Structures are given as structure tokens and as C-alpha cells.
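Novice: Fold the following and give me the result.
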Amino acid sequence: MWRDHLATKLFATEQKQPSDPFKTGISHGFFACRTCKGCKTSKVNERNVTNFKSNITDAEFAIKDIITCNSNNVIYLLQCPCNLQYIGRTNRHLKTRIGEHMNNIRKGLMTHSVSAHFKFHHNSDPSLLKFIGIVLKKTHWRGGDIVNAISREETQWIHKLKILTPQGLNIDIDLKCFLND
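Specialist: Predicted structure coming up:
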């Protein structure tokens, strides 16, 4: 009897990754944790988001991965109250990068397009910033340059959503990531 139990444990089929971090019945999308600085500061974030759209083209896109505030290697979308959008990337936890955006906005820093926009148009109020993770880049099992892969993905989304200034808050794109060494 204990042999059968042991055999099932040893030879169990591959277990799936948890597909629903907050038990919502949804197996893909961005799941806001509601506990990090970004979630606590932003009053407009939904608990879970499964798709997003370009405010320029009205094209809608599904979020195909499971992304949380603790995810790293993420392409994210920021949006201000006047519906301008910004695409960014981070290889750190998403909550860390969003926290930096929030601090920059609060301080009214002019060194970044998002915080500068919020200073001039939204009284440096970080609670008006909406954010979601849209793509989770996974490292290839053979390795590779994940930073370059994230840069490529970011550039493609900036182009796809058409959010370079003046239509959006991105002021440039990284084309170096498409060149071979």
C-alpha cells in the first residue's frame, strides 16, 4: 500500500505551474497584488487585466502570460489620465520599476518623459498613473541575452501601439538591440 503511494509520488506526471495566482478563475493576464507601493499608490488599477488596447489605433491585445507585480523580465504599459501611453521594460521585479516611476512623478523629476508629463499636466500626482504588465519574457533554456530580448520586445510594442511622442510618452526606441554583434 505505501509502495503504491510512493510510486505515484515518484512517477507523477509533470505538475503544471500555478496558473491562477489569486484564485480568480483566470489563467492569463496581469494580476495586481494590491500590496506593493505601486498598487497602493495607484487608485485606478484593476485587480486583474486580461487585455489592453492602443489608445491611438484602438487595436486590442490579449495578455498571454501570467504576470504579477513580483514578475521580472516584463514589458509594461503605463497610462496617464489623458490617455497617453508609455511602454517600458524591466529585468527586475515589476513592482520595483513601477515604484521608481511613482517616486519620479512625486518628485516632479524632468529626467524622464513620464514624470515630466505628470509634472506639467497632472500636478505630479502618482496616484493617477495606471500600469499593467503586458508581456513576460522567459529565459531560453539554452541561455541567451535576456536584456536584448526584452529590448526587442519593448521596441516592437512601442511601434505596434504607435506611442512615440507626440502620440505617446515614449521619446525614443532602441534599434541597437536588432543589430548582430
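Novice: going forward, measure contacts and count neighbours with C-alpha atoms only.
Specialist: Will do.
Novice: how about the helices in the chain?
Specialist: Secondary structure of the chain (DSSP state H): helices at 2-10, 37-41, 94-107, 113-121, 146-161.
Novice: So which of these is nearest Ile87?
Specialist: Of all the helices of the chain, it is helix 146-161 that lies closest to Ile87, at 6.1 Å by CA to CA.
Novice: Quick check: closest non-adjacent residue to the most centrally placed residue in the chain.
Specialist: The residue lying closest to the centre of the chain (CA atoms, centre = their mean) is Gly133, at 2.2 Å. Leaving aside its chain neighbours, Gly133 sits nearest to Tyr76 (4.2 Å; criterion: CA to CA, 6 or more residues apart in numbering).
Novice: and if you look at Thr165?
Specialist: Per CA to CA, 6+ apart, closest to Thr165 is Ile171, 5.5 Å.
Novice: what's near enough to touch the one you found?
Specialist: Ser113, Leu164, Thr165 (CA atoms under 8 Å, 6 or more residues apart in numbering).
Novice: For those residues, give me CSV that also has distance to Val44 and neighbour count.
Specialist: Shown next, in CSV, are those (distance: CA to CA, whole Å; neighbours: other CA atoms under 10 Å):
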residue, distance to Val44, neighbour count
Ser113, 21, 17
Leu164, 24, 17
Thr165, 24, 14
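Novice: Here is the second sequence; please produce its structure so I can put it next to the first one:
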Amino acid sequence: MTLPNNQVPDINRPSRASQTQRKSSIIKGDSITHPLKGYKIPIKAYYTCNTDFVIYALKCPCGKMYIGQTSRQIKIRIREHKYSISNYDPENKKTHTPVGKHFYLHKHNSATLRWLVLEKVQLPQRGGDRKRLLLQTEARWIDRMNTVEPRGMNEAMSYKCFL
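Specialist: A predicted model of the protein is given here:
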């Protein structure tokens, strides 16, 4: 393939098909339903695929949920989760992630993954450690949504970020 002006193709840029697939996997709405108790929790703002420093929820077809955090754009982290689902190998420990393992064991695939941003962690007005605040907020959401195994896909919840 020859590109004008000796340009190199951008293999890291997602195709239109993957952009459409990512958008169709978003859980739309202004609330999320608690996976065990059934009540609605409001989502307080609108977020895009380019939003960073977020707490997010992943949902599988069987209703289990995973709560995660990322300081990068959410679209990058979702792409990584889909890759871990598609490439999970029970013989190769390097491919083991809680989400990949769950989807493999329950015979789901990456096309059935649904997700949404729960909250964006803002830079504190007086400064401080935004990454630590991100970890603390993630721990609160894991506790609130009760997503530690066996009820959810999170392997564990750490309180170290509060010390």
C-alpha cells in the first residue's frame, strides 16, 4: 500500500467499524441499576469516549459488573478490556484478567461487553494526588456496587489508597 508523501499508516488508530462497535457497547442513560439490589443510581454528568480520569463500570450478559478506573481516555481502556476478552488463554497467565477470565468461563465474547462512565475524578482545587483520589473513588464504587467476586467481576478491593 502506497500513501501520499511517504506517510505511514496509523495502525493504532481504531477503524470506523471499531468506533461503531465501541459506541454500540455504551450503556446509555442518566442512571445505572444496582446489579444486586435493583435500584437506580443517577449518573451526574455526560462523558465522551475521550474523557480521562474516570471510574467506569463494565457489564456482562449475565448481569455481573466490574468497576475500574483509568487516568487515560476511557476508549483506550475499553479497547484493552475487549482485547483481554478476545485473547484470553487459560494456559497463559499473561492473558489473565478478571474480566477476560469471567467472559471466557461463561462463554461470553467482547461484542457482548457493555460499559459506562460512572464518574470523572477532578483535579483537587488545592492540588494533591489525583491518582490516589482516583483509586479511593474506585474503592468506594466497588463497595457501593458490591462487585467483588463472587457477586461481581472485581477480584478484590484495596483499602491501601486510604492510608
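Novice: circling back to that earlier point, could you tell me how far the residue nearest to the centre of the first structure is located from Ile66 of the first structure?
Specialist: 9 Å (CA to CA, to the nearest Å).
Novice: list the residues that contact both of these two?
Specialist: With CA under 8 Å, 6+ apart as the test, Gly133 of the first structure and Ile66 both reach Phe30.
Novice: picking up where we left off before, could the helices of the first structure be laid out in JSON lines, adding distance to Asn48 of the first structure?
Specialist: Formatted as JSON lines, those follow (distance: least, CA to CA, whole Å):
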{"stretch": "helix 2-10", "distance to Asn48 of the first structure": "34"}
{"stretch": "helix 37-41", "distance to Asn48 of the first structure": "12"}
{"stretch": "helix 94-107", "distance to Asn48 of the first structure": "15"}
{"stretch": "helix 113-121", "distance to Asn48 of the first structure": "23"}
{"stretch": "helix 146-161", "distance to Asn48 of the first structure": "21"}
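Novice: do you know which of those lies nearest Phe52 of the first structure?
Specialist: Of the helices of the first structure, the one closest to Phe52 of the first structure (CA to CA) turns out to be helix 146-161, at 10.5 Å.
Novice: In the second structure, which residues correspond to the closest one?
Specialist: Helix 146-161 of the first structure lines up with residues 130-145 of the second structure when matched by TM-score structural alignment.
Novice: got a list of contacts for the matching stretch?
Specialist: Contacts of stretch 130-145 of the second structure (CA under 8 Å, 6+ apart): 34-36, 53-55, 66-71, 121-124, 148, 154, 157-159, 161-162.
Novice: quick one: buried residues of stretch 50-57 of the second structure?
Specialist: Under the neighbour-count criterion of 16 or more other CA atoms under 10 Å, stretch 50-57 of the second structure has Thr51, Asp52, Phe53, Val54, Ile55, Tyr56, Ala57 buried.
Novice: So which bit of the first structure is it matched to?
Specialist: Going by TM-score structural alignment: stretch 50-57 of the second structure matches residues 70-77.
Novice: for stretch 69-80 of the second structure, same thing?
Specialist: Using TM-score structural alignment, stretch 69-80 of the second structure pairs with 89-100 in the first structure.
Novice: list the buried ones in the matching stretch?
Specialist: Using 16+ other CA under 10 Å as the test for burial, stretch 89-100 of the first structure gives Arg89, Thr90, Asn91, Leu94, Lys95, Thr96, Arg97, Ile98, Gly99.
Novice: What of stretch 106-120 of the second structure?
Specialist: His108, Ser110, Leu113, Arg114, Trp115, Leu116, Val117, Leu118, Glu119, Lys120.
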